[in-house]
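Novice: The sequence isn't on hand, but the structure is:
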């Protein structure tokens, strides 16, 4: 009776393998998914065209030009701030050497932080293409 057990196990295993569905090869005709129009961060490739977002930061107008890489130019209160990205838990955080921060969240929301001023929540809209 002992010799039947290994044969029975092998037969059941072979039957299960034979019944398993085969994986279909990938369909190369399927296009890749389209890019999400509501991308949560500004463009991140060096070849991307600059993107301009007009923000309203609790009554303060702010224009941010994202270079498509790791830099942004921010115009606020008559000043132009040259910023670059810094690691952030979420969104894209742009900082300069003077303690100014523009922390984007989603496609059009941000937080503006400036030394000796209260933080301001910002909502924005992309500038019309030129």
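Specialist: Looks like it arrived, so ask away. Note that the structure is predicted; figures quoted are calculated from it, not measured.

Novice: Could you use CA atoms for every contact and neighbour count after this?
Specialist: OK.

Novice: What segments of this structure are strands?
Specialist: 51-57, 60-66, 71-76, 79-86, 92-95, 101-105, 109-113, 120-126 (DSSP state E).

Novice: Redo those strands as JSON lines? Include distance to residue 12 and mean neighbour count.
Specialist: Rendered in JSON lines, the data for the strands of the chain read as follows (distance: least, CA to CA, whole Å; neighbours: other CA atoms under 10 Å):
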{"stretch": "strand 51-57", "distance to residue 12": "62", "mean neighbour count": "20"}
{"stretch": "strand 60-66", "distance to residue 12": "62", "mean neighbour count": "19"}
{"stretch": "strand 71-76", "distance to residue 12": "62", "mean neighbour count": "19"}
{"stretch": "strand 79-86", "distance to residue 12": "58", "mean neighbour count": "16"}
{"stretch": "strand 92-95", "distance to residue 12": "55", "mean neighbour count": "22"}
{"stretch": "strand 101-105", "distance to residue 12": "55", "mean neighbour count": "22"}
{"stretch": "strand 109-113", "distance to residue 12": "59", "mean neighbour count": "20"}
{"stretch": "strand 120-126", "distance to residue 12": "63", "mean neighbour count": "18"}
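
Novice: Got another one to weigh against that:
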């Protein structure tokens, strides 16, 4: 009858295990000041692209990057001009039919008017609108092109 005490001990162990009397969980280790921290991540490698890398993006973005901020494009009833303002807007330059016109600023009722002695006049009277007169010819309405 020696089997009875061994059977009783096994049965008691099974019952206690089924009742949820398991030993308490061991706590997670707590970091102390003496523990070493993980090394910081390595810095990203420097980009070694050539300085003259091809431009990407929209045409307008490429043109904006290549032109000074004082340059505006206009369509004046079929005559396309790019006006470049210089000397704190005291001078407006643009090319018409292969000829560069340099117009000095004059007094205007509104906006900015530029003219020369040959009868050429450019009057930017609104942010996106202007008027162009070439050699005293008829006045053309101009609209800014973006």
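Specialist: Nice, thanks for sending it over. Note that this is a predicted model, so its numbers are computed, not measured.

Novice: Residue 108 of the second structure corresponds to which position in the first structure?
Specialist: In the first structure, the residue equivalent to residue 108 of the second structure is residue 88, according to TM-score structural alignment.

Novice: before we move on, back to that, reformat the strands of the first structure as JSON lines; add distance to residue 6 of the first structure.
Specialist: Below are these laid out as JSON lines (distance: least, CA to CA, whole Å):
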{"stretch": "strand 51-57", "distance to residue 6 of the first structure": "68"}
{"stretch": "strand 60-66", "distance to residue 6 of the first structure": "67"}
{"stretch": "strand 71-76", "distance to residue 6 of the first structure": "67"}
{"stretch": "strand 79-86", "distance to residue 6 of the first structure": "62"}
{"stretch": "strand 92-95", "distance to residue 6 of the first structure": "60"}
{"stretch": "strand 101-105", "distance to residue 6 of the first structure": "61"}
{"stretch": "strand 109-113", "distance to residue 6 of the first structure": "65"}
{"stretch": "strand 120-126", "distance to residue 6 of the first structure": "69"}
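
Novice: And for the match of residue 108 of the second structure, the neighbour number?
Specialist: 10 (other CA atoms under 10 Å).

Novice: Next one: it relative to residue 68 of the first structure, how far apart?
Specialist: As defined by CA to CA, to the nearest Å, residue 88 of the first structure lies at a distance of 17 Å from residue 68 of the first structure.

Novice: what's the closest non-adjacent residue to whatever residue of the first structure lines up with residue 84 of the second structure?
Specialist: Using TM-score structural alignment to pair residues, one finds that residue 84 of the second structure aligns to residue 65 in the first structure. Among residues not flanking residue 65 of the first structure along the chain, residue 52 sits closest, at 4.4 Å (CA to CA, 6 or more residues apart in numbering).

Novice: so who does the aligned residue in the second structure for the one you found touch?
Specialist: Alignment note: residue 52 of the first structure maps to residue 71 in the second structure; criterion TM-score structural alignment. The contact partners of residue 71 of the second structure, taken as CA atoms under 8 Å, 6 or more residues apart in numbering, are 82, 83, 84, 85.

Novice: repeat for residue 50 of the first structure
Specialist: Contacts were defined as CA under 8 Å, 6+ apart; by that measure residue 50 of the first structure touches 65, 66, 67, 68.

Novice: Residue 92 of the second structure now?
Specialist: With the criterion set at CA under 8 Å, 6+ apart, residue 92 of the second structure makes contact with 83, 84, 85, 86, 102, 103, 104, 105, 114.

Novice: The third one and residue 102 touch, don't they?
Specialist: No: in this structure residue 85 of the second structure lies outside contact range of residue 102 using CA atoms under 8 Å: 9.7 Å.

Novice: ok, the match of residue 108 of the second structure to residue 96 of the first structure distance?
Specialist: Residue 88 of the first structure is 15 Å from residue 96 of the first structure, by CA to CA.

Novice: cool, and residue 85 of the first structure?
Specialist: When distance is defined by CA to CA, residue 85 of the first structure is 9 Å away from residue 96 of the first structure.

Novice: just residue 16 of the first structure next, same as before
Specialist: 63 Å.
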